[in-house]
Every structure is written in structure tokens, then in C-alpha cells.
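> Below is the structure, and that's it, no one-letter string:
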């Protein structure tokens, strides 16, 4: 396995301050009370899917593993905590030696999930598990939201290529994470070189309108690009007049022109006209790429258009209107001591309304119907029914503080394709609806 396939983790900074202050103050109080070492189980899950979504997509697991591995407090961080009077001396001593030493299980990256699915389970002392809450949720909520949007767009695209190009529409670090999540969800390439470098995602890109405007004529701009990048390049044809630009593009590059990109106008109408014109000019193999504020609905509306690829930016990196999955990380079981033999007691929040949770260390399995199609997400705290033993969803990610489940990003991408294909056909509908699978507790 090529190490580049696993993502370049060299020089990754500590993630220890990607947290909320109350995680540290809880540790301080628990240390003083003598309860910080109690064996505990935390689970990350969502009580509901974003409105109208039929399924969720697990993304960010690989980044969570990086975050856990790099969660430690250096001298500068400890000095900050001391100078700001955030925690006391004994807590600083604890944090100075902190390394997660517990176990983590979770849904493998690319898998789908539903309300209540125990997407990630951390087991260890209360103190070491609670410190990871914020960074785990930050990653999973962001990446899973982007992957879910990408999956919907991928389904709408029906096999046509998808280009992630949202770097300029979000925070520079979020852009890299978004490209990674989009690739898991079904996108083929990214324009973001940092994402390509870090995660080995294929990158693409040619020119913007500024390049055409730089030159004295559109022909000069096309000639400069073809001379530099070859006839297989993609020429942007909507700076001035699309019809004239397509004619010039084929005259400059010949019928071997790789593609033309359309970034404005009535994309359905323009795509048909451009396809007809290209064919009449003998450029029958030249592809058409469309961009311009696309989302899954716009992509679906272009299903009958002669479009070969879609470039998506803003709507993708903002989760297509759902930028978070509302995942939470809750204590669901704890012992009365650090002794591994001590019994785990189920615990749960019993709030009024929709914020209550279910206690107990959980397993999850997906039940299939007689045709092999998923029909329910089954979650339990007791013995796993024999008929579901081979359908369990959680896999071991960290054992005794050591990561044991790194995998190439392509594995997560392929897993998602398979998981989505195993859902009922109604999962692919873009209309608003309930989760495509019910969640059953046993």
C-alpha cells in the first residue's frame, strides 16, 4: 500500500486546543472528585437527519484518527492554560502527560447512517474520552454534511463526472476537508491542490475568465492555452459570445479539443446548442463541462442535457443548505472505578422534548430483506441476534490508544458506492422525505 494513499500526515499540529473550555474544567472537577478515572463509554450519534434527507454519510473518520493521534498538550499550550487561569496545577500535570489510551469503534468511513446510529464509540477513562468530544464532533459534523451533499449530487449526476471546486467559498482548511469528504461522497476530482497533495485526490483546472480578458482577443487566449496545455485542454467559452467562442475554440485546437466549459446562462439550452455546434464542426469527441452555482436539483434538471461533467462549488462546501449533521457525543455508560472488571452502568440524559438519549453501550446492524436490500437499522445494548451477527456495522478503529484501521481514501469512496446501492431506491429521490430506513431498538 502506497503511503501517499493514506494521506500525508507529516507535520500535523497538535489538535488539543480544538476543544471547548468546559471539557478541561470538567476534567479538573472530576480529578478533584476522584471520578476522572472511571471507565466510560461515549457515543457520537444524531437524533435526526437534516430536514428532508433520506440517509446520512459517514465521513471524517480518517481525520478523527489523525486528531486523536495528535491530541497532546505541548509546553506552549500548557503555559497558555496556566496564564489564562483556565485549569489548576493538578489538571495541568494531567494534561501534560495526556495521550488517549482507550479504544474507539465506529462505522467505517463511507458507510451510511440513520437517526440513532452509534457512528463512533470511545471507551476509556472519563477524562481521556471527554477531552476528545469537541474535535470529534467538529470533524464528523462538517465532513459528514459535505459527504451527504456530495452523495446526493452524485446520485443526481447519474454517472457523469463531478468536479469539486468550492475552495474559494469556504475557509481554506475547510476547503481541504470538504474536498476529501466530497471525494468519499462520489466526486471524481478537486480543483484544490492542498487536498490533492494531502489526500492524493485527482486534481483538475485550466483557466478562468481573467485569462481570456488578459489577451487582446479570445483567439489569442485560446491559442496561448492550447500551446501551453495541449489540445486536450478545456476552454472556457462564455466570456463573450458562446457561439463565436466555440467556433474559435475548434479552429484553434481542432476537433481534438478536449472540452469546453460553460459557466453562465440557461445551461440546459446552451448545452444543447453547443453540442449541436461541436458536432457540426467535427468535434464530436469534445466534452461539455458546466458550472455556475449548481446543486443536486440543478444537476438533476440537466439529466437530459448533453453534459459530460459538472463543476460544483458553493452548494457543495456548504452542505447544500445543511452544513451540519447535528451529531452529539454523549456518555452512555460508566463504571464506578477504573477497574476493567467493574460493571458498566447505562446512563442517559432524560431531558424534556427531543434531547433525551438512550443509555448503554450499543451495537448496530443493518437488516436486509429477502432481496438483499436494506430494510432497517437495528440498534441494541444486549446480545446481538444470531441472524444479525454477520451484519454488524461498527469496526475497531483504535485499540489501546493505537490506530488500527487506516485505509486508502478510495476504500471509503468504494464503500459508499456499495452502501448507497444497498438502500431502497427511494433513497435516491431528491424530494423531501423521512429516513429511508427505520431505526429499531432491541
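Done, it's in. Predicted model, so just to flag it, every value in this text is computed and none were measured. Numbering: from 1, shown residues only.

> contacts, neighbours, all on C-alpha from now
Noted.

> just the helices in the stretch 151-300 of the chain please.
172-185, 193-199, 209-214, 218-229, 242-253, 267-280, 296-301 (DSSP state H, counting those that start in this stretch).

> can I get those helices in a markdown table with distance to residue 71 and mean neighbour count?
Shown next, in a markdown table, are these (distance: least, Cα to Cα, whole Å; neighbours: other Cα atoms under 10 Å):
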| stretch | distance to residue 71 | mean neighbour count |
| --- | --- | --- |
| helix 172-185 | 18 | 27 |
| helix 193-199 | 19 | 19 |
| helix 209-214 | 43 | 14 |
| helix 218-229 | 44 | 18 |
| helix 242-253 | 53 | 19 |
| helix 267-280 | 47 | 17 |
| helix 296-301 | 37 | 18 |
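
> could you dump the ones you listed to TSV with distance to residue 325?
Shown next, in TSV, are these (distance: least, Cα to Cα, whole Å):
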stretch	distance to residue 325
helix 172-185	14
helix 193-199	22
helix 209-214	36
helix 218-229	41
helix 242-253	41
helix 267-280	31
helix 296-301	18
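
> nearest to residue 373, of these?
helix 172-185 (20.1 Å; Cα to Cα).

> Run through the neighbouring helices and strands of the closest one.
helix 133-157, helix 193-199, helix 314-317, helix 409-421 (3 or more Cα pairs under 8 Å, 6 or more residues apart in numbering; DSSP states H and E).

> and here's the other structure:
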């Protein structure tokens, strides 16, 4: 696999075909109708959170900026579209010069969101904005789902670090994005080297059961690992008998042994027994790492166990039961002509089947209580009330087609920790419940 597949700065591939067929047929029809150049506003939001979840976590914004920047129709892409007659020649000529030259605003990455929150707003001509729908949604829906699961897990883990270990449980490219989103949500490291290379996330890893089974004796495997990686390594102790393995591990590495990993069994019971045994053997500083299909509920159940770190795979990269956030990308305002000075008119699909949309370009702010904690998510059109003017959530991400909102991943991770800490305490409860903040709509003049 070429490194370019990861979006690395080596002949970065176009993202133009990360879209749906009908985006291009809509464009062709709009070009013929003379409406493709009308100024439009599209917004990304979700009508509801996954069942039982109390808050969402926005992740993937940085990846969206890369995708928008690389959304271009190169000769090979145009050749494919021509060969398969996806659109006509006039549309192909328009696509050949495509570059997004509009503006994007959105919640800063790592921020929490609620039903109706306009987490991203894309403005420009209809033609340039409509093409971005699928790639934006695919990134935000995936990454935000992983980040939300990671946030719940990191909240349950408290001060104990979490290791992302899900690469083998999902698509190889999704695994890289999942590692990034998990880091945003509070994970400390990943086992995925591509994620470490691409995003600078700390990587960790030592050995699997296959390494133990390769050797004639478990002790031989431990000896080989310690000689190669040092006494601070983590030895996997549940291949055969845990108690015998712990004894052999300490005998081989001494009390300086870094950690032991437990990957099966009754983790609560085994962790207590291993901790007692390590202490009796003088390895009081040796840490205990547990893995084995953990989710936020299993992590919470181990809060009283002598566990020092958790490794999480399958449940994390599948969103812990909610692999998407059901975000949508909807046209909320459009001009009546291609004149850049033409005013915007709010538009919205007629409500049916629970698919409610609110027309008009939105702003969003968060109302606080007397103690400074978040109390209400306020979403509105028109003028921003004076008391909320300094609490607006949307920030500028792209100006005239140029990304202006890129930031270090650690800053995003820190923002999420601060945003979650500013929510009511009930936000971190794992029991099912309604969104921890209600969404209040404030409607401005009809022309807003």
C-alpha cells in the first residue's frame, strides 16, 4: 500500500471521487438551468444523538480541511467520468477547473455538540458546495462516532491511560482515522504505526500470544523479550497459567519489570490476584494492563480493580454500538440569482417522518449557569443576542477556499477535555439518558 493512501504529503491523491453519483448529476442539471452559481449555505448537523447518549463529540474537522483542499478533478478522474458517461462534456469542462473557493465555519474540533448544533457551515456557489456533501459527512460521521465512544471510555477510565488497539477490527484506512479520533476523545496512544506516522500519536506495543507460543517455554519467550526490549517491557502473562507466568516474568525481569498484560478471563478477579502476587514478589511498581473486548461499561466495572491501563479495540473502532452519528448536510439558505449581492432566502425540507430541518444560516452559542457550567445549547438565525455574543461556538475554518483553521492535534484533544469538564456532571453517566443540554432555537427575521 502506498503511503499516499493515508493522505500523506507524497503525491496526495484527489478526494473528488469520494462522493455520490447524484452529486454530479445535480451539478449537471443546475449548470443547464443556470442555478449552479447561486450562492448557498449548507449546514451539517444531527437531528438526534445516538440512543441513550448524552453528548456528541465533533472529530474529523482537520481531515475535512485536507479533503476539501485536495478535492480536484484530475485528468484520470475526468477520464473515468467521461468513459462511464456520468455527466456530459460541459460539466466535465466545469469540473476540470474545480476548486472550492467558498467559506467554511464550524464548531472547533473536539467541541461537544447536541441535536441541531450546526457543527459545520459551508458557503459558496451551489455547484462547489454540493460536491462536498458526501466526503464531509463520511469523515465527520465516522470520526465523531469514534471520538464519542472514546470520550465515554476515557471518562470511565479516569486517570488511567487508554491504548487504542483496533486496527485489525476495521478497514485499514479507517483504522488510521479511528486512531486520530480516539486520541481526540482522550486515548493516550495507539498500536497503529500509520496513525503515529501520519498524526504524531504516541505508539506502543510489545508482543502477542504467538510470540510466547513460538518458544519452547514461556520463560524463554520472556527472556528473549526482556533481552531485546529491556526490563521496562510489558509481558503477556495469560497464554498458559497466569500465576506461573507472573512468577516467571518477575524472575526473568526482576522487580524492574515494566508491566504485565492480561487479555482473558475474569479481569476483575485476575487483576486483584496478579497485583497481590506482584507485590509479594517485590514487583510493586510493575503495572497491570488489561485488554480483551473492553468497552466503557467494562472499563467502569474495573474502576476498583488494581489496573493501571486499558487496551481497547473492537468496541472503540465500531463506536461502541453506534458507528455513525447520523449527521446530515442540508441546504438551509440560497440566493434567488447568481448575483453575488442577491440576498439569501432561508429554505428547508417540509418536515416529515421526524426529519425536521430549520432554514436559515445559523449561529450557535452556549448559555452558562451561575457557576459557569454549560446549561443550554442555543441555535439561532439573525442577530445574536447581546448576552451570547461572546459565547459563539462557530469558528472560521476556510476563507475563500484557503484553510485557516488548522491546529495541532494535542490542542484539539485538550479542547475536548475542557469542553466535557464544563458539562453538567450527569454528562459522564453511562446510564441511558437524554442529551445533557437542551437545544433552544432563536429565530431571527425571515430574511436572515
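Okay, I see it. What you see is a predicted model; the values in this text were computed from it and never measured.

> TM-score for the pair, please.
Once the chains are laid over each other, their TM-score by TM-score structural alignment, normalised by the length of the first structure reads 0.98; 436 aligned residues with a Cα RMSD of 0.8 Å.

> can you tell which of the helices and strands packed on helix 172-185 of the first structure is closest to residue 117 of the first structure?
Once these are compared by Cα to Cα, helix 133-157 is nearest, at 13.3 Å.

> in the closest one, what's buried?
Neighbour counts over helix 133-157 of the first structure (16 or more other Cα atoms under 10 Å) mark 133-157 as buried.

> That one packs against which elements?
strand 56-57, helix 61-69, helix 172-185, helix 296-301, helix 314-317, strand 327-334.

> Kindly check the end-to-end length of stretch 300-308 of the second structure for me.
By Cα to Cα, to the nearest Å, the extent of stretch 300-308 of the second structure from end to end equals 13 Å.

> So what's the residue count around residue 13 of the first structure?
12 (other Cα atoms under 10 Å).

> cool, and residue 47 of the first structure?
17.

> Residue 10 of the second structure now?
11.

> So the nearest residue to residue 250 of the second structure once chain neighbours are set aside versus residue 251 of the second structure, what's the distance?
In this structure, residue 250 of the second structure finds its nearest non-sequential neighbour in residue 257, 6.6 Å apart by Cα to Cα, 6 or more residues apart in numbering. Distance, residue 257 of the second structure to residue 251 of the second structure, using Cα to Cα: 9 Å.

> Same question for residue 85 of the second structure.
Taken as Cα to Cα, the span from residue 85 of the second structure to residue 251 of the second structure is 70 Å.

> for residue 430 of the second structure, same thing?
41 Å.

> Check residue 180 of the second structure too.
According to Cα to Cα, residue 180 of the second structure stands 38 Å off from residue 251 of the second structure.

> just residue 161 of the second structure next, same as before
Counting by Cα to Cα, the gap from residue 161 of the second structure to residue 251 of the second structure is 27 Å.

> Output the helices and strands packed on helix 133-157 of the first structure in a markdown table, with distance to residue 208 of the first structure appended to each entry.
Output for those, formatted as a markdown table (distance: least, Cα to Cα, whole Å):
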| stretch | distance to residue 208 of the first structure |
| --- | --- |
| strand 56-57 | 33 |
| helix 61-69 | 32 |
| helix 172-185 | 19 |
| helix 296-301 | 22 |
| helix 314-317 | 17 |
| strand 327-334 | 38 |
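
> out of the ones you listed, which comes closest to residue 398 of the first structure?
helix 61-69 (7.9 Å).

> Give me the mean deviation of that closest one from the second structure.
Its aligned residues in the second structure lie a mean 0.2 Å from helix 61-69 of the first structure after superposition (mean Cα distance after the TM-score superposition for the first structure).

> Let me have the helices and strands packed on helix 172-185 of the first structure in a markdown table, adding distance to residue 238 of the first structure as columns.
Output for those, formatted as a markdown table (distance: least, Cα to Cα, whole Å):
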| stretch | distance to residue 238 of the first structure |
| --- | --- |
| helix 133-157 | 23 |
| helix 193-199 | 25 |
| helix 314-317 | 20 |
| helix 409-421 | 33 |
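
> Those: which one's closest to residue 265 of the first structure?
helix 314-317 (17.6 Å).

> who does that closest one touch, helix- and strand-wise?
Contact here means 3+ Cα pairs under 8 Å, 6+ apart; on that basis helix 314-317 of the first structure packs against helix 133-157, helix 172-185.

> roughly how far out does that helix sit from the chain middle?
Remark: helix 314-317 of the first structure is offset 12 Å from the chain centroid, using Cα atoms, centre = their mean, to the nearest Å.

> Give me the mean deviation of that helix from the second structure.
Mean for helix 314-317 of the first structure is 0.1 Å (mean Cα distance after the TM-score superposition for the first structure).

> Okay, buried residues for that helix please.
So for helix 314-317 of the first structure, counting by 16+ other Cα under 10 Å, buried means 314, 315, 316, 317.

> Now residue 126 of the second structure: closest residue in space, sequence neighbours ignored.
Leaving aside its sequence neighbours, residue 126 of the second structure sits nearest to residue 36 (Cα to Cα, 6+ apart; 5.1 Å).

> just to confirm, which helix or strand has the one you found in it?
Counting by DSSP states H and E, there is no helix or strand that carries residue 36 of the second structure.

> residues in contact with it?
Listed by Cα atoms under 8 Å, 6 or more residues apart in numbering, the contact set of residue 36 of the second structure reads 27, 30, 125, 126, 127.

> What's it aligned with over in the first structure?
Correspondence of residue 36 of the second structure to the first structure, assessed by TM-score structural alignment: residue 36.

> Quick check: its match vs residue 94 of the first structure, distance?
Taking Cα to Cα, one finds residue 36 of the first structure at 11 Å from residue 94 of the first structure.
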